[in-house]
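> all I have is the shape, not the residue letters:
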């Protein structure tokens, strides 16, 4: 999509839109490809500011949001999205940290779920829901 700040890998029309926001490009693109093969419409960006812009542009069903982003971390992105009214969008924290304190901090920022890296694509798919 040339006007979209998110790099897009399209699935079938009408399938859940997933936005991946992660500064680890290899991880983001690999996960995007796996989800696309499962039938999701997937968009990827690599920092928090682009994550906000992409969410506004594509209105994703779910966002896989890395916590440790440069400049604007995942907590800040999640809070900003919730403040802007993205109440129906599922936000899933993706982090290398999985202690209870980390999970609580994700919840306080407005995230619905917290998964640890390495990400299991089947877990993600079960949280997001299956494409039709």
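Cool, the structure landed. Worth saying up front: this structure is predicted, and the values here are computed from it rather than measured.

> switch to C-alpha atoms for all contacts and neighbour counts from now on
Fine.

> show me the contacts for residue 21.
Counting by CA atoms under 8 Å, 6 or more residues apart in numbering, residue 21 touches 28, 44-48, 51, 63-66.

> from residue 100, how far off is it?
22 Å (CA to CA, to the nearest Å).

> thinking again about what came up before, which among the contacts of residue 21 gets closest to residue 125?
Nearest to residue 125 among those: residue 64, at 11.2 Å, using CA to CA.

> what about the closest one, how many residues close to it?
26 (other CA atoms under 10 Å).

> kindly report the same for the one 4 residues further on.
The tally of other residues near residue 68 (other CA under 10 Å) stands at 19.

> presented hereafter is structure B, for comparison with structure A:
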């Protein structure tokens, strides 16, 4: 599958995927790599915060319902620690729309996708980085 993503720089965009379901995280990571992204995967909020600090992603797909540090908490931590980063945060959730919309905005997410996310939705987000 060819890379159809329009990236603003010569380097592949760095994308972090954070999901405690390793099958979902690894599948999304592989899909993003096929689309020309440099990807790291974390399976907890704490690991996501730690990897983000050194990897410096341009885009993070973050599950909200993580054990321990939730996706909401991890997003706030990343944004508070690195307020100058040009970062897009996308929440991934299985929760219903009405429950999520206000909470993700308050936590600093740019948008959210309901699981399972469709490739067209992911591509739209990739096109913005």
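Good, I have the coordinates. Remember, predicted model here, so these are calculated numbers, not experimental data.

> got a TM-score for the pair?
For these two chains in superposition, a TM-score of 0.86 is obtained (TM-score structural alignment, normalised by the length of structure 2); 119 aligned residues with a CA RMSD of 1.6 Å.

> quick one, strands of structure 1?
7-9, 17-21, 41-45, 62-66, 90-95, 113-116 (DSSP state E).

> can you list those in TSV and add distance to residue 123 of structure 1?
TSV is the format used below for these (distance: least, CA to CA, whole Å):
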stretch	distance to residue 123 of structure 1
strand 7-9	20
strand 17-21	14
strand 41-45	16
strand 62-66	12
strand 90-95	11
strand 113-116	8
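
> return the most buried member of those strands.
Among these, ranked by average contacts under mean count of other CA atoms under 10 Å, first place goes to strand 17-21 (a mean of 28).

> and the longest helix for structure 2?
Longest helix in structure 2, counting residues (DSSP state H): helix 22-34.

> list the buried residues in that one.
The neighbour-count check on helix 22-34 of structure 2 (16 or more other CA atoms under 10 Å) flags 24-26, 28-33 as buried.

> grab the most central residue of structure 2 for me.
The centroid of structure 2 falls nearest to residue 61 when counting by CA atoms, centre = their mean (1.3 Å).

> on that earlier part again, of all the buried residues of helix 22-34 of structure 2, which two lie farthest apart?
24 and 33 (14.2 Å).

> with that, I have no additional questions.
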